[in-house]
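Undergrad: fold the following for me, if possible:
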Amino acid sequence: MTAHVDVLDLVAQLRDAEKPFVLATVVRTLSVTAAKAGAKAIISPDGRIEAGWIGGGCARGAALKAAREALVDGRSRLISIQPHELLAEQGLRPGDDREGVRFAKNMCPSKGTMDIFIEPVLPRPSLVIFGSSPVALALIEQARLLGYHITLAAPASEIPEMPYVDKFNDGFSVSDDVQRRFIVISTQGRGDEAAVKAALAVQAEYRGFVGSGRKMASLRQDLAEAGYEDVLLDTLKAPAGLDLGAITPEEIAMSILAEITQLRRVGQRHAAQS
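TA: The predicted structure follows:
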């Protein structure tokens, strides 16, 4: 089995396991370089090359730096590693960006040029939905089209027909093993407090409560009396969703996903504008 096949096998395994990584591919070389066009490597979030090869130290530093940046903002990039003399002829310095290409200096005696495409492969964002209300079911339908990994957490006895989800938890519980998680509590009076407590017990970038501000205020008071700190309770957004004037379950679900999308993309928008 060749190294190239090993890389592709590992890509499939990491995708299935919902693990983040970068696929680095040499797309062009000029003059003498250790790796040739088509060479690939998988770079892990901690900066290790897990499989494959894209050259030695001449390319490794620039590729690893670009990989770390790509895993943060989710954007692919092309880096061109060139000898200092060639960069100077073009009026470029290491670190410059021109027409979508990031330039780096090749300090190896070979003086070759290597262009490497850096492609981040990120896990699907995790959406955890507490409850089986009409809004919860509408969220499942719409979120599936947007590529979310969906976990439904609700008593099985309250679900007449199980919707298509990636994971189902019987009751209001969820494991704390996901880095980027968005939680929506749509219990509508059937286990509100238990669901909110479960949502507060795990790490999440977003916790939205489907219900009125009055209901949330009452729940917040009960939770505060139970010992929950204000800094944690402040992470609950109620009512969940952007203020679009939504009325139907489908419209409310859309407003919630719009709010989550706005939060998800803020870092990528800032990176694109910089």
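Undergrad: rest of the way, CA atoms for contacts and neighbours
TA: Fine.
Undergrad: so residue 209 is in contact with residue 188, correct?
TA: No - Residue 209 is beyond contact range of residue 188, at 9.2 Å (criterion: C-alpha atoms under 8 Å).
Undergrad: what helices or strands is the helix or strand containing residue 140 leaning on?
TA: With the criterion set as DSSP states H and E, the secondary-structure element containing residue 140 is helix 134-145. The elements that helix 134-145 packs onto, with contact taken as 3 or more C-alpha pairs under 8 Å, 6 or more residues apart in numbering; DSSP states H and E, are strand 126-130, strand 149-154, helix 249-273.
Undergrad: another one to check against the first:
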Amino acid sequence: MLDIAEELDRWARQGREFAVATVVATNGSSPRQPGAALAVDSAGTAVGSVSGGCVEGAVYDLCRQALADGESTLESFGYSDEDAFAVGLTCGGVIDILVTPVLADSPARAVFTAACAAASRRSAAALVRVAEGPSALLGRALLVHPDGRYEGGLGGDLGLDRAAAEAAHAMLDAGQTGGVAIGEDGSRCGQPLTLLVESSVPAPRMIVFGAIDFASALVRVGKLLGHHVTVCDARPVFATRERFPEADEVVVDWPHRYLAATRLDSRAVLCVLTHDAKFDVPLLELALRLPVAYIGAMGSRRTHQERNERLREAGVTELELARLRSPIGLDLGARTPEETALSIAAEIVAVRRGGSGAALRGAQTPIHHDGARGPARRIGEVA
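TA: The predicted model follows:
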């Protein structure tokens, strides 16, 4: 649901009633992951998507029904090959969808409103809902903050709320969205409930080192992918806001000094375009020892070999060197800054999602990868 938080935040501030259909679990090939949502307001306006088109019409009708009767429901959509006119996923997967009405007198409305407001501000918070369990609890919600505080409730007792908040807090720390099983009494052995935890976290960082023409194109692509983008260069004549108007930050500093002082998490992406040993070596010596998601460096194969030798001389180990993506990007035959930025972005996505970077045509590998989540699970399945 938080993927459409900005629109829902606007609806909530306008006092609109709406229903939200959220993917809570998947099995096999599916176009959207848990947390993807479609919402419909009382006037019939729709926003978002749960399937890329396969079952949108049926889900729209479920939302309209939820607005009419005020009841939350859990529906499953599977493969529709046996009947060409049946509602289902043509990709062969299965998705479970939770439909929740957010009415003016809904007990969970305040929680939904707070969650959408936090997500639209890119503030950290986790929205927790009962996705499977007793009908009286279905769709109930609480909002968990980074300091462990929570608001709202799941309609059970305080033990359930505390246990749900604890589980959600751990997922929020990891920036994860997905299902978690818990007992109705808050234990792991009571009547099982399945909770959907949706984490809203600040945008992942992309730091582009080197204020060159290729960097300008990479900034634009990085923003398209949802990153908070910083450009850093030691040369004030090149690192200017005029040259990089779309960057969130433009920093004039030695790259390694800025990297040592800035805050990063495990989702951070570092793109080294400086192409100069006096910048590259001290920067990569530090970067390759940080627990970040991606480190790439621009340069020819000859530059790559020479740079690696300098890094070895500086004490960088072979294991650390193996983390370096250099020459940076996938082989697309790129020549222009825009094409090069696309090849870098493609490699970043492949690393994040576990893709091979190979053409899909003729391949037998899955189309949808998500290495961070592990195997897809249906409602009720526990890791």
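Undergrad: thinking again about what came up before, what's the helix holding residue 140 of structure 1 aligned against in structure 2?
TA: Under the alignment (TM-score structural alignment), helix 134-145 of structure 1 falls on residues 213-224 in structure 2.
Undergrad: and that stretch against structure 1, how far off on average?
TA: In the superposition against structure 1, stretch 213-224 of structure 2 averages 1.1 Å from its aligned positions (mean C-alpha distance after the TM-score superposition for structure 1).
Undergrad: mind checking which of residue 209 and residue 188 of structure 1 has more residues around it?
TA: residue 209 (27 against 19; other C-alpha atoms under 10 Å).
Undergrad: who's in contact with the aligned partner of the more buried one in structure 2?
TA: Taking TM-score structural alignment, residue 209 of structure 1 has residue 297 as its aligned residue in structure 2. Residues touching residue 297 of structure 2, when contacts are defined by C-alpha atoms under 8 Å, 6 or more residues apart in numbering, comprise 271-273, 275, 324-328.
Undergrad: could you report the neighbour count for residue 59 of structure 2?
TA: 26.
Undergrad: sec struct for it, please.
TA: Applying DSSP: H, G, I helix; E, B strand; the rest coil to residue 59 of structure 2 yields a three-state assignment of helix.
Undergrad: could you look up the SS state of the closest residue to it other than its chain neighbours?
TA: Excluding its sequence neighbours, the residue lying closest to residue 59 of structure 2 (C-alpha to C-alpha, 6 or more residues apart in numbering) is residue 21, at 7.0 Å. Recorded secondary structure, residue 21 of structure 2: strand (three-state DSSP).
Undergrad: start to end distance for stretch 168-176 of structure 1?
TA: With C-alpha to C-alpha, to the nearest Å as the measure, the ends of stretch 168-176 of structure 1 fall 15 Å from one another.
Undergrad: so what's the residue count around residue 250 of structure 2?
TA: Number of residues near residue 250 of structure 2 (other C-alpha under 10 Å) recorded here: 23.
Undergrad: scratch that, residue 261 of structure 2
TA: For residue 261 of structure 2, the neighbour count with other C-alpha under 10 Å is 8.
Undergrad: same thing with the one 3 residues further on?
TA: By the other C-alpha under 10 Å criterion, the neighbourhood of residue 264 of structure 2 contains 17 residues.
Undergrad: need the counterpart of it in structure 1.
TA: Using TM-score structural alignment to pair residues, one finds that residue 264 of structure 2 aligns to residue 178 in structure 1.
Undergrad: pretty sure its match contacts residue 125?
TA: No - between residue 178 of structure 1 and residue 125 there is no contact under C-alpha under 8 Å: 9.1 Å.
Undergrad: apart from its neighbours in sequence, what residue is nearest residue 114 of structure 1?
TA: Beyond its immediate neighbours in the sequence, the residue positioned closest to residue 114 of structure 1 (C-alpha to C-alpha, 6+ apart) is residue 29, lying 4.5 Å away.
Undergrad: is it true that that neighbour touches residue 37?
TA: Yes - at 6.3 Å, residue 29 of structure 1 and residue 37 qualify as touching, with contact defined as C-alpha under 8 Å.
Undergrad: so which of these two has more stuff around it?
TA: residue 29 (20 against 16).
Undergrad: now for that one: which residues touch it?
TA: With contacts defined as C-alpha under 8 Å, 6+ apart, the neighbours of residue 29 of structure 1 are 36-37, 112-115.
Undergrad: just the buried positions in stretch 233-244 of structure 1, please.
TA: Taking 16 or more other C-alpha atoms under 10 Å as the neighbour-count basis, stretch 233-244 of structure 1 is seen to contain the buried residues 233, 236-242.
Undergrad: an error on my part: the question was meant for stretch 189-201 of structure 1.
TA: Neighbour counts using 16+ other C-alpha under 10 Å place 191-193, 195-196, 198-200 of stretch 189-201 of structure 1 among the buried residues.
Undergrad: select only the buried ones of the contacts of residue 29 of structure 1 in ChimeraX?
TA: Written as a ChimeraX command, the selection of buried residues from these, which uses 16+ other C-alpha under 10 Å, is:
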select :36,37,112,113,114,115
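Undergrad: filter the contacts of residue 29 of structure 1 down to the ones in strands?
TA: The strands, defined by DSSP state E, take in 113-115 from those.
Undergrad: reformat these into a markdown table and put distance to residue 213 of structure 1 next to each item.
TA: A markdown table is the format used below for these (distance: C-alpha to C-alpha, whole Å):
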| residue | distance to residue 213 of structure 1 |
| --- | --- |
| 113 | 60 |
| 114 | 57 |
| 115 | 54 |
